[in-house]
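Q: structure for the following, please:
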Amino acid sequence: MRVWAWLLRFLWPYKGRLALALGMSLSATLSSVGMLGTSGYLISKAALHPATILLLWVPVVGVRFFGLSRAACRYLERLFSHDLTFRVLSRIRQDVFEKVEPVAIPLLQRFRIGDVFQRIVADVDTLQDLYIRALAPPLTACLTVLAVAGGLAFWGWTLSIPFLACALVCGMLIPMLAYRLGRRSGRGLPEARSALTEQVLGILSGMADLLAYGRQDEAVRRFHQAQERLTEREARHERVGAWVDGLFLWSMHASVWVVLWVAMERVWAHRLDGVLLAALVLMVQASLETLAPLPGALQNLGRVSAAGRRLFDLMPAQMDASTREDATAARIGLPGTARTGLHATAQTGLPGTARTGLSGAMAQVPSPTAAAVAEGPPRLDLRIHNLGVRYASLGPWALRHVDLELGPGRHIAIVGESGAGKSTLLKVLLRLVLPASGAITIGGMDLYDVPEPLLRRWITVVPQQTYLFNATLLDNLRLAREDATADEVKEAVRLAQLEETVARLPDGVHTQLGDLGMRLSGGERQRLALARALLTNAPIVLLDEPTSHLDAITEQAFMEQLLYALRHRSLLMVTHRLVGLERMDEILVLRHGTIVERGSHEALLRQRGWYHDMWTLHQAMVRM
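A: Got it, this is the predicted structure:
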């Protein structure tokens, strides 16, 4: 019920359009019933050879009226119903994106990427059947049957009661049987489609590695196995549908015979004019034909329900994250601050800002902080106190007892072996991972009190794996700031040492980069990510292995340009390469999630600890 309550709320804002679409559908169906009934009466009346054709003018006009009205109403029904469907589908897509986007990282930890892709694309597309194929057919059929039953009651309840009984069999019992059989035969279909999508995405993403290691045949074999499993399930589902359609057709014709027999008895008993016999039978047949879509509608109802449930399963991921945020907020609140949760109205949020939720609507009024952001990058400090992070409630600590103070314009590097917790720290600062303990403040505010849009203006990041869109280089750069001028873009390109790359591209910054930026090398993609960061006015810059794709000579020059370009900004750099660290204000050494050494480059060398050993090894490798 929760799933259907969630789905039906998308229809409620368009209740007027829903009523119009349903009204036109009912009018078209009743026009069809009226046309067939009037035609039967006209044929029967004409067979009696009336004295003048004028005695037939009423049914003749009736046939024409119902024929024209059926066409007009069917056109309007298609117009209104499809307009309603597209509007509802648009709202569903928007709602799903708004709910899923803030919890993308935890979501991908729970579900496979192919499964998530299948849900937010194919399952959302399935919901276009919510009204047209799932709700409209049973509603229209029910209203039509009731209207025809009322019309038959005019000539006697002995006609309408058998008709209603037959309609109950054709319209409820057989569709319910079809629904049960369809659920059983369709079990596993969404999962089979997700598995096939997962195989396709895996092959496309890992094509280079598969070819390099000669495993492409095995990948194709797995793809064919997934395709065969899907085909088998679909064929079984279609066979059930075919049997149900045949059963319904037989039942409908049997129902017509039942009503015909009852009507003939009334004619023999002189309680019904024989000229009405053909009209009543044709009206019954036409009304029962409106029940034909019901088995399919119930199957579509099951498909829509399953798709809605799979999408709704993504929503508790957000609710779980919200619950954990509330608990985290209570644990890491600022001293002397009382808070009731991140999604409650906060008194300690951005000054002059009333909040109804972290991702909800914000009503902002002018404040000193907001004005500072509008005028240019504010000088903010970032403080971390006793931070602890674990990915499971009882799992091992990824970070523990981490303290850090990044003042305005200060540069700090975090070094350590793989798995030490360096990237986890960046994810915490970006609110992609929630801490288990400790406090994080930025500009004197709790990190979790800063609204999401404002946080993205205060902090920018250069990730280790940069995603580039299939667009021009300029479009990929302006992702950071849409209103960046040509001079600002040119300066960012120069500081990121992309000038040679731009010069060799056929159309310069207007060159299409292809899927995932395939026209650029790994190092060039990394420098483009740096250029993005330079285009922003964010006062705090986070770097995740910024030189991982550069050679030694380019790396040295790149670091010099990088530190010069960011000399007025706060910089937190995560790296396992020790180039340029002598120019850092402070270096933190992380091991097993804990800071084991800290200090300047010279101070750490004097300590002759882990950093000294890694620096000595690095220098030996450089000399080689």
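Q: every contact and neighbour count from this point should use C-alpha atoms.
A: OK.
Q: is it true that I203 touches D217?
A: No: counting by CA atoms under 8 Å, I203 does not reach D217; the two are 10.7 Å apart.
Q: and these two? which has more neighbours close in?
A: I203 (18 against 11; other CA atoms under 10 Å).
Q: which SSE is the more buried one in?
A: Element membership for I203 (DSSP states H and E) is helix 189-205.
Q: and A346, helix, strand or coil?
A: Classification of A346 by DSSP: H, G, I helix; E, B strand; the rest coil places it in coil.
Q: I meant A363, not that one.
A: Following three-state DSSP, A363 is assigned to strand.
Q: what sits against it?
A: 353-355 (CA atoms under 8 Å, 6 or more residues apart in numbering).
Q: where along the protein do the strands fall?
A: 353-355, 362-364, 382-390, 397-406, 411-415, 437-442, 445-446, 459-462, 540-544, 570-575, 586-591, 594-599 (DSSP state E).
Q: this one as well, want them side by side:
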Amino acid sequence: MKQLIYLFQLFRPFWGWALLGVLLSMATMLANIALLATSAWFITAMGVAGLAGASINYFTPAAIIRGCAIFRTVGRYVERLVTHEATFRFLGALRLRTFKNYTQIPLEQVERLHSTDLTSRVQYDIESLQGFYVRVLVPLCASFFTALICVLYLLKYDITIVLPVVSGLVIAGALLPVLAFRAVLKNANDIFVSAETLKKKSIDLLDGLGELMVYNNLAKAQQDFRDHSADRLKILKSVETVGLLTKNAIWLISQLTFIATVLLAADLLQARQLTQADFVMVSMFALACFESIAQVAPALMQIPQNKAAAERIFFVNPDTQNQTEEPEQNPGYPDLALKQVEYRFNDFQIYPVKFDFELPAGQTLLIKGPSGIGKSTLIDLLVGDRFVQKGEISLNGQTIKNMTEQQLVATFSISPQHTHIFSGSFLNNLNLGCDTCNLDDVNEVLEMCQLKSLLESLPDRLSTYIGEQGYNLSGGQIRRLGVARALLKKAPVLILDEPTEGLDYETGKYMMEQIMAKRNGRSLIVISHQDMDYLTFDQIKMLN
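A: Prediction:
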């Protein structure tokens, strides 16, 4: 239940919306119950008055009936607006928190997940939680308080009428839903696992279609897919069967309670403790009470699925991980040291990636080597995306294992080998590095990376929408935009991974000379498989 408690904590900023939704749901249910009971009383009273030739106040009950009907319709509409607004706000916060949590998960842990599994967790599982408030929280709270109000109202007549109604409500609103909850509990996780498995199978089937046809295994793969599809349908069918049986059992309990209430109310009618109109009204009111608990069983049956989805979404929750205490001082311009660091991607890798060097603050380092040798792995190790398996990485003599993610992020500014362009304007993508930088800072890095001519050709200059992945930019322009983004961030250690790849010699030479001349005391690490003999580095390391 820890994950569900975490969901409640995420819902804390929206408790005002949640409470309003519960109150509107209660008011709507009470209006519907009052409409049925008052209509029964009014029709009976009119018939009795007609037979007796007596007069009756027609306007008051008619107004109550009309008011309840209007309030039920309007209340249901407003309830939908409020509850869905609360749901959308909750989902927005949940998506943001989930994405933030996943960005803090070490890369080597994320790599163990199938791409379909990761997509299912951040999309399908989150979407399944959209009913957590509307289908679980609101129905359970509103049902309890509405049923309590109904029972308190019946107490004004006679305790003998209350007993069968309370018994029926307890059985239909507590016992049967709990049994249904226990019945679907074992299938909750299977629902998500089966859906994820089908997605994996479909993607693997499409990706490997050629190989399957060449090796005559297509029929076997198709049969395997059909078998998993049948298994999922079997799971869904069992859950639907439980829901249908529970619904029919609740209907039966409501009818038996109605009959018992009619028989007990008939005795009160004979004893002249109830009028004819009250007799009909109390009987119909007892039947209408079951509307208050109609959504309890579906709500409880939804909880196991919500719990399973929450466990999959928060399979690693950084908020619950052990955090080391932050040191009192910021590393500032640090001395970087990697002492006999080794890393293997898997147990089958014979030779590990090795790093062993010291980089005093403000110095420059060129790391060279052929593609695939593990040069870019250095970045993952420095920022904590991968864990050092042997040796130690330290900043000013302090191991990075004792540093928080925020400190590591503040220490390093990185231009990765593959620059990601987000959907937005040119300036939005630059400001990822420094959202507080002024226009002079932006113009300076654009000049250093020779992007001024590109900017002048854009229709809206810095405000030009460049699209996701920079579809209207060339590969070299995207590379320089990534470098400019890293330069804007005022971090003490600047790391450039293949900064000149895809650039012509003169453009790359000018950009690197500008960076070297204007780094303002920052340490610089350049990772490249190209020669940069036009630059003078304090250290050059060759990886073999």
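Q: returning to that earlier point: just put the strands of structure 1 in CSV and tack on distance to W615 of structure 1.
A: Shown next, in CSV, are the strands of structure 1 (distance: least, CA to CA, whole Å):
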stretch, distance to W615 of structure 1
strand 353-355, 48
strand 362-364, 49
strand 382-390, 27
strand 397-406, 23
strand 411-415, 11
strand 437-442, 31
strand 445-446, 36
strand 459-462, 24
strand 540-544, 20
strand 570-575, 13
strand 586-591, 12
strand 594-599, 14
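Q: which of the contacts of A363 of structure 1 tops the neighbour count?
A: R355 leads the contacts of A363 of structure 1 on contacts (other CA under 10 Å) with 23 neighbours.
Q: which residues touch it?
A: 344-346, 349, 361-363.
Q: of the residues you listed, which is the nearest to A208 of structure 1?
A: In terms of CA to CA, no member of these lies closer to A208 of structure 1 than A361, at 44.3 Å.
Q: just the buried ones from the contacts of R355 of structure 1, in ChimeraX syntax?
A: A single ChimeraX command selects the buried members of the contacts of R355 of structure 1 (16 or more other CA atoms under 10 Å):
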select :345,346,349
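Q: so where do the helices sit in the stretch 1-150 of structure 2?
A: Using DSSP state H, counting those that start in this stretch, the helices of the stretch 1-150 of structure 2 run over residues 2-10, 15-52, 59-103, 107-110, 115-119, 125-128, 131, 138-154.
Q: distance from the shortest one to structure 1 after superposition?
A: On superposition with structure 1, the average gap between helix 131 of structure 2 and its aligned counterparts reaches 2.1 Å (mean CA distance after the TM-score superposition for structure 1).
Q: could you report the neighbour count for the residue opposite F154 of structure 1 in structure 2 once aligned?
A: F154 of structure 1 maps onto K156 in structure 2, with residues paired by TM-score structural alignment. K156 of structure 2: 9 surrounding residues under other CA under 10 Å.
Q: what's the answer for Q556 of structure 1, then?
A: Neighbour tally, Q556 of structure 1, other CA under 10 Å: 15.
Q: show me the contacts for it.
A: 579-580.
Q: can you give me the distance of it to R569 of structure 1?
A: The gap separating Q556 of structure 1 from R569 of structure 1 is 20 Å, by CA to CA, to the nearest Å.
Q: same question, L604 of structure 1
A: For L604 of structure 1, the distance to R569 of structure 1 - CA to CA - is 24 Å.
Q: how about the strands of structure 1, which one is nearest L468 of structure 1?
A: Closest approach to L468 of structure 1 among these is made by strand 459-462 (12.5 Å; CA to CA).
Q: what sits against L159 of structure 1?
A: 152-153, 259, 262-263.
Q: picking up where we left off before, distance to P59 of structure 1 added to the contacts of R355 of structure 1, as a markdown table?
A: As requested, the contacts of R355 of structure 1 are exported to a markdown table (distance: CA to CA, whole Å):
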| residue | distance to P59 of structure 1 |
| --- | --- |
| A344 | 68 |
| T345 | 68 |
| A346 | 72 |
| G349 | 74 |
| A361 | 61 |
| M362 | 64 |
| A363 | 65 |
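Q: ok, so of the contacts of R355 of structure 1, who is nearest G114 of structure 1?
A: Nearest to G114 of structure 1 among these is A361, at 31.2 Å by CA to CA.
Q: in structure 1, where's the longest helix?
A: Secondary structure of structure 1 read by DSSP state H shows that its longest helix is helix 216-268.
Q: output the contacting helices and strands for it.
A: Judged by 3 or more CA pairs under 8 Å, 6 or more residues apart in numbering; DSSP states H and E, helix 216-268 of structure 1 is in contact with helix 157-168, helix 174-186, helix 189-205, helix 207-212, helix 277-289, helix 293-312.
Q: which one of those lies closest to Q512 of structure 1?
A: helix 189-205 (20.0 Å).
Q: between that closest one and helix 216-268, how big is the angle?
A: Calculated by axes from the mean of the first three to the mean of the last three CA atoms, to 10 degrees, helix 189-205 of structure 1 forms an angle of 150 degrees with helix 216-268.
Q: from the chain's centroid, how far away is helix 189-205 of structure 1?
A: Counting by CA atoms, centre = their mean, to the nearest Å, helix 189-205 of structure 1 is centred 17 Å from the centre of its parent chain.
Q: residue contacts, F145 of structure 2?
A: M26.
Q: can you give me the distance of it to N187 of structure 2?
A: As for F145 of structure 2, its distance to N187 of structure 2 is 30 Å (criterion: CA to CA).
Q: and if you look at F144 of structure 2?
A: The gap separating F144 of structure 2 from N187 of structure 2 is 27 Å, by CA to CA.
Q: between these two, who's got more neighbours?
A: N187 (18 against 15).
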